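1. Build me a model from this:
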Amino acid sequence: MKRIFSKTIKFSRFTVSLFTNEIMLVFIGDKKIYIKNIRLRLPSVDISSLRRPRIKTGRRPAYRPYSSRRNNLPARTKKHAFALAAAILAISYVFSVSPSKQKNSIAPDDETIKKNLLLSKNTDYSSPEKGLKLIINEHTIARGDFLQKIAKKYGVSVETICGTNKITTDGILTVGAVLKIPNKDGILYTMQKGSDLVSIAKKYKVSLKKIIEENDLKNPDFVAANTVLFIPDAKPLNLFSGFIWPSLLRAVTCGYGWRRNPFEPSQTEFHTGLDIRSNFQWIKASKYGKVAYTGWLGGYGKTVVIAHPGGWKTLYAHLSRIIVKTGQHVKQGQLIAMSGNTGRSTGAHLHFEILRGDKNINPYIYFRKKRE
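-> This is a model prediction of the structure:
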């Protein structure tokens, strides 16, 4: 039976497979796998000499040391074998000992994809649709209605309904009651005697220019009492205005800032969020807003991006399950997904980020503000 030599050696993302008459080189790239076969030309052997019968002479054949047998290879074959071995070692060294170029080519791709997504208008909560005229709808509460269902029907957030009708998110809805629901996110505000637009804009943390443009006010300095104004992107004041912990546990396994690359300890990278210990547990929205993206995001795996008024955005990555859809409005604390180990991850956890515009901010700062 013919014996076939086979041996496989792995160096990071580079694999060398050695066979009797062939060498296979495999490199696993970011988007493609590269395979190179090198066939070896072995020296021809006279088969007739291998079948020559042995004649017993009673004498032992003269012993030949292994070194003398090895030297029977032609000089040209030795030269080619040495060159091939040197090439394999050089390639292995490049991809295993100095992988910085390969790792740097991976991370920027994921970061670029994420940055382009977060800067796109599709994930911008604050920009209103041009030409969309304000319409106040009336909804009569029926049996089986709840705030999330009503908000989804009219395409607004739960906070818009609560703020406009002065109810809480956990309040009981009365069957037959009529709710006023604007077709945009914001709240309706009735001007009080002695109040002015500047104080209202400051109170609800909304641009004064937006209020004037949205209500088409001809004389902003004088607005009569009992005038109903629409405050765009405003939220009810009886809700917590900051960010809450998105997970059940509050154990941070990797903080915000520079760290050692978990895949290549010899390299450093900037960690743009918090890694929170969460072993396939439910994740909730850190702040009310609109789901801007759900799906696979490169090395971040299954990801959810929620856009919030004022240019704020939160990102939840390495998820195992997503239960919200793009375009859906979610309230603060609402379940949105389950943590997991998808993408470029070393174990089950939640990667959480807070962004304003295109700048990442340390989420722990806002969690501390809530405790204070």
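
2. drop to CA atoms for contacts and neighbour counts, all remaining ones
-> Noted.

3. what sits up against the helix or strand encompassing I283?
-> Taking DSSP states H and E as the criterion, the element that holds I283 is strand 282-284. Strand 282-284 is contacted from outside by 246-248, 332-339, using C-alpha atoms under 8 Å, 6 or more residues apart in numbering.

4. and if we set it to 6 Å?
-> Here strand 282-284 makes contact (C-alpha atoms under 6 Å, 6 or more residues apart in numbering) with 246-247, 333-338.

5. Figure out how far it is from the centre of its chain.
-> 16 Å (C-alpha atoms, centre = their mean, to the nearest Å).

6. ok so, going back, grab the two from the contacts of strand 282-284 that are most spread out in space.
-> G333 and M338 (13.5 Å; C-alpha to C-alpha).

7. if you count what's nearby, which of these two comes out ahead?
-> M338 (23 against 17; other C-alpha atoms under 10 Å).

8. can you tell me how far that one sits from G186?
-> 29 Å (C-alpha to C-alpha, to the nearest Å).

9. again, but for T346
-> Counting by C-alpha to C-alpha - T346 and G186 are separated by 41 Å.

10. Neighbour count: these two, which is higher?
-> It is G186, of T346 and G186, that has more neighbours when counted by other C-alpha under 10 Å, with 25 against 10.

11. so where does K103 fall, helix or strand?
-> Here K103 is assigned to helix 100-119, by DSSP H and E.

12. Can you give me the buried ones in that helix?
-> Residues of helix 100-119 classed as buried: 111, 114, 117-118 (neighbour count, 16 or more other C-alpha atoms under 10 Å).

13. same deal with stretch 267-274?
-> Applying 16+ other C-alpha under 10 Å to stretch 267-274 flags 271-274 as buried.

14. To check against the first, give me the structure of this:
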Amino acid sequence: MRDKFTITIHDVNGAKQYTLKQIVKKYILYFIGFIILFFIVSTSVIYFLSKEVMELSQKKEELLKQNVKLLKEKIALKQSINEKTSELRELSEKVKNIEEMIGLIPEEKKDFSKRVKELSLTSGQIYHMFKNIPNGSPLKNTIITSRFGYRKHPVNGQKDFHPGVDLRAKVGTPVFSTANGIVEYAGRKGAYGKMVIIQHNYGFKTIYGHLSKIKVKTGDFVEKGQLIGFSGNTGLINGPHLHYEVRYLQRPLNPVNFIRWKKLSYKEIFKKERHVRWESLIKGITLNLQPLIPEQQ
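-> You can find the predicted model right below:
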């Protein structure tokens, strides 16, 4: 009977005895041991996970504090930028007033329309003007995707001044000079990517940005309609196009007025672009085209 043991249970009906084998006793003891071990392991795991949760919560609080600090710095930086932008606008207005005082910007006068009518040119003078002053489009097909003036930048999302126009063009579209001139710069430059700057007569300059290839070199003479490069996707840009600028004495002008400028209605630009001293310019053209008078012996 060594391999058996007896369990006695007492109740109201008396005592009852159950005889079990020793192996069953071992199984019961093993089960109890397993339960105790499971409880110990579960308690340890719960404690470890609770500790991890506490550490993660602390890290989360630290990250939230850092985010709040960064947000405050960002707000302060934005306020500083807005203040500087406001100061820059005020300075631009002051510069504009100074330009008006020294005659770079013609003053508004009642007889302006009358003076425009008097600015009549011969066919030779018109031909010379349209050869040497930017006109027409640098592309064969012209579709404007972003206009001249203040806008929200398509890449950084900030509001800034767009000194030219963006023209729709696939990579590799031929780009042509819009007037005779000298290549002032041909190469890569910041947000413009690969660019060409052409210096024209009478204080005008054109800029061609985001090119994929450049076909001219600094110092080259180019004629109106000459190939200077191919449009591309270089610089700070959200898609392939041509950035085109027209400047007069370093001041950006609206290129649309020059793109739409036609010989048959050449006087229209005199009304649209008041920043150019057309009267003085036409006087210069007239003097340049006067036939040379031989000196008397």
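
15. Okay, the closest residue to Q158 of the second structure other than its chain neighbours and R115 of the second structure: tell me how far apart.
-> Using C-alpha to C-alpha, 6 or more residues apart in numbering and skipping the chain neighbours, the partner closest in space to Q158 of the second structure is K152 (5.4 Å). Separation of K152 of the second structure from R115 of the second structure (C-alpha to C-alpha): 38 Å.

16. Likewise for V53 of the second structure?
-> Distance from V53 of the second structure to R115 of the second structure, by C-alpha to C-alpha: 82 Å.

17. And F34 of the second structure, by the same measure?
-> When F34 of the second structure is compared with R115 of the second structure (using C-alpha to C-alpha), they lie 108 Å apart.

18. Test my guess that L211 of the second structure contacts Y192.
-> No: assessed by C-alpha atoms under 6 Å, L211 of the second structure is found out of contact with Y192, at 8.4 Å.

19. Who has more neighbours out of these two?
-> L211 (30 against 21).

20. What's the match for that one in the first structure?
-> Mapped onto the first structure by TM-score structural alignment, L211 of the second structure lines up with L319.

21. which helices and strands sit right next to the helix or strand containing its match?
-> Assessed by DSSP H and E, L319 of the first structure sits inside strand 312-322. Counting contacts by 3 or more C-alpha pairs under 6 Å, 6 or more residues apart in numbering; DSSP states H and E, strand 312-322 of the first structure is packed against strand 302-308, strand 335-339, strand 349-356.

22. What residues in the second structure pair up with the longest one?
-> Taking TM-score structural alignment as the measure, the second structure aligns residues 241-248 with strand 349-356 of the first structure.

23. Also stretch 295-306 of the first structure?
-> Matched against the second structure by TM-score structural alignment, stretch 295-306 of the first structure falls on residues 187-198.

24. Pull out the buried positions in that stretch.
-> Burial within stretch 187-198 of the second structure, assessed by neighbour count using 16+ other C-alpha under 10 Å, is assigned to 187-188, 192-198.

25. Those: which two are farthest apart?
-> G193 and I198 (15.9 Å).

26. just the helices in the stretch 101-250 of the second structure please.
-> Ranges of helices in the stretch 101-250 of the second structure, per DSSP state H, counting those that start in this stretch, are 112-118, 123-132.

27. what's the most buried one of the ones you listed?
-> Neighbour counts (mean count of other C-alpha atoms under 10 Å) averaged over each of the helices of the stretch 101-250 of the second structure peak at helix 123-132, with a mean of 16.

28. Which residues does that helix contact?
-> So helix 123-132 of the second structure is in contact with 179-180, 201, going by C-alpha under 6 Å, 6+ apart.

29. Among these, which one lies nearest to A15 of the second structure?
-> Among these, and counting by C-alpha to C-alpha, the member closest to A15 of the second structure is A179, at 121.2 Å.

30. List of residues touching the helix or strand that V256 of the second structure is a member of?
-> Element membership of V256 of the second structure [criterion: DSSP H and E] is helix 255-259. For helix 255-259 of the second structure, the external contacting residues (C-alpha under 6 Å, 6+ apart) are 135-137, 246.

31. After superposing, tell me the mean distance of that helix to the first structure.
-> By mean C-alpha distance after the TM-score superposition for the first structure, the fitted helix 255-259 of the second structure averages 1.1 Å away from its aligned residues in the first structure.

32. Nearest to K10 of the first structure, out of the buried residues of helix 100-119 of the first structure: which one, please.
-> Using C-alpha to C-alpha, those come closest to K10 of the first structure at E111, 28.0 Å.

33. Show me what that closest one lines up with in the second structure.
-> So, by TM-score structural alignment, E111 of the first structure is left unmatched.

34. What's the separation between E111 of the first structure and A292 of the first structure?
-> Applying C-alpha to C-alpha to E111 of the first structure and A292 of the first structure gives a distance of 18 Å.

35. What of I181 of the first structure?
-> 22 Å.

36. Aligned to I181 of the first structure, what sits in the second structure?
-> In the second structure, I181 of the first structure lands on no residue (TM-score structural alignment).

37. list the contacts for I181 of the first structure?
-> By C-alpha under 6 Å, 6+ apart, the neighbours of I181 of the first structure are 136-137, 161.

38. Look through the second structure and report the residue furthest from the middle.
-> Distance to the chain centre peaks in the second structure at G14, reaching 95.8 Å (criterion: C-alpha atoms, centre = their mean).
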